[in-house]
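Undergrad: Pasting the sequence and the predicted coordinates here, then a few questions.
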Amino acid sequence: MGKAIYPGSFDPVTFGHFDMIKRSAAIMDELIVGVLNNSAKNSLFSVDERVSMLKELTKDIPNVTVDSFDGLLVDYMKKSGATIIVRGLRAVTDFEYELQIAQTNHVEYPEAETIFLTTNLKYSYLSSSIVREFAAYGGDISNFVPPQFIDRIYEKYNIKK
């Protein structure tokens, strides 16, 4: 179906993100997981750490690569040769925002098409923000993130589990 990019901050990567990656990879010829380097955000993990975690998570999916980018997604798409953007929708409120972004991207890069995948119901509530908030207070995040990342997340908050 072409070369796609699934962009995001992935700070940290969640089971919801991983579900979207696996499902997208199953329908795309190539999938780039694009980690946005947004210097305006105060991220929990560095871009390099997020890229590393995603590479670790996707190492067994042959048509997935992980990369980081700065600036506009459409500029990165032109550089990488991707023409499809994959976005996940959790709720109607996501759609309103994502539709505006998709239309703007299409205006700036007419070759860009956005496909929306609805999230798996068991992850429809999940966001990286929720994970960060639970982790900051020492809450159990085992239902939210892959097990190999739990200790790394707690370490960022100086919490020993």
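TA: Done, it's in. The shown structure was predicted, so the numbers you read here are calculated from the model rather than taken from an experiment. Numbers count the residues shown, from 1 in each chain.

Undergrad: hey, let's count contacts and neighbours off CA atoms from now on
TA: OK.

Undergrad: In the chain, which helix is the longest?
TA: Criterion DSSP state H: the longest helix present in the chain is helix 92-108.

Undergrad: buried sites along the helix or strand that it is followed by?
TA: Per DSSP states H and E, helix 92-108 leads on to strand 113-118 as the next helix or strand towards the C-terminus. Within strand 113-118, the residues that count as buried by 16 or more other C-alpha atoms under 10 Å are 113-114.

Undergrad: circling back: ok, and what's touching the longest helix of the chain?
TA: 73-74, 87, 89, 112-114 (C-alpha atoms under 8 Å, 6 or more residues apart in numbering).

Undergrad: Use this one as the comparison:
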Amino acid sequence: MKRIGFYPGSFDPVTLGHTDVIARACRLVDRLVIGVGTHDAKQPMFTVAERVAMLESETAPIAKKTGTAIDIVTFGGLAVDAARETGASVIVRGLRDATDFDYEVGMAGMNGAMAPGIETVFLAATPSVAHIAANLVRQIAQMGGDVSPFVSPAIAARLKTKARN
């Protein structure tokens, strides 16, 4: 039986923290489905199509290196429902700090009650990327700052272009 993981997020933009979690999750599953959330309440910097395109380009080398199939989907409802629809048995969540842990443990409990067959796996952030938060990366870009320590060169270029518009 193939192990399928589901990694949900907004990925606005894709950061080095995200790609760290993706690469590490690929060691645990045979197929990783990355779910791009499309919630109306959020005001993303990038469109859904742009976020999917960024993920496709950023994850292709990871898929090749690890031999893991990586698929990218969009979802607008509950992450646990999207995970179920993709056949995932695991939801992958990255943890940067204790605040993330407190929130994610509650979410895992709720998801477990709704879908007992889907486990949540927490991956502690690699120390070199633990401080990276996409919302802060967006703020830095919008204020003309250097985002290169937090994202790949391709994403930095996209942020620079987007921030000018």
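TA: In hand now; what should we look at? The shown structure was predicted, so the numbers you read here are calculated from the model rather than taken from an experiment.

Undergrad: Give me the TM-score for these two chains.
TA: The TM-score (TM-score structural alignment, normalised by the length of the first structure) is 0.95; 159 aligned residues with a C-alpha RMSD of 1.2 Å.

Undergrad: Report the two of the contacts of helix 92-108 of the first structure separated the most.
TA: Using C-alpha to C-alpha, the two most remote members of these are Val74 and Leu89, lying 20.0 Å apart.

Undergrad: And those two? Which one has more around it.
TA: Val74 (21 against 16; other C-alpha atoms under 10 Å).

Undergrad: OK, contacts around the more buried one?
TA: 105, 108-109, 112.

Undergrad: hang on, it is in a helix, isn't it?
TA: Yes - counting by DSSP: H, G, I helix; E, B strand; the rest coil, Val74 of the first structure is part of a helix.

Undergrad: Aligned against the second structure, show me the partner of it.
TA: The alignment partner of Val74 of the first structure in the second structure, by TM-score structural alignment, is Val80.

Undergrad: Roughly how far does its match sit from Asp146 of the second structure?
TA: For Val80 of the second structure, the distance to Asp146 of the second structure (C-alpha to C-alpha, to the nearest Å) stands at 35 Å.

Undergrad: what's the neighbour count on Met53 of the first structure?
TA: 20.

Undergrad: swap in the one 4 residues further on?
TA: For Leu57 of the first structure, the number of neighbouring residues by other C-alpha under 10 Å comes to 16.

Undergrad: do Ala60 of the second structure as well
TA: 14.

Undergrad: How about the contacts made by it?
TA: Neighbouring residues of Ala60 of the second structure by C-alpha under 8 Å, 6+ apart: Ile70.
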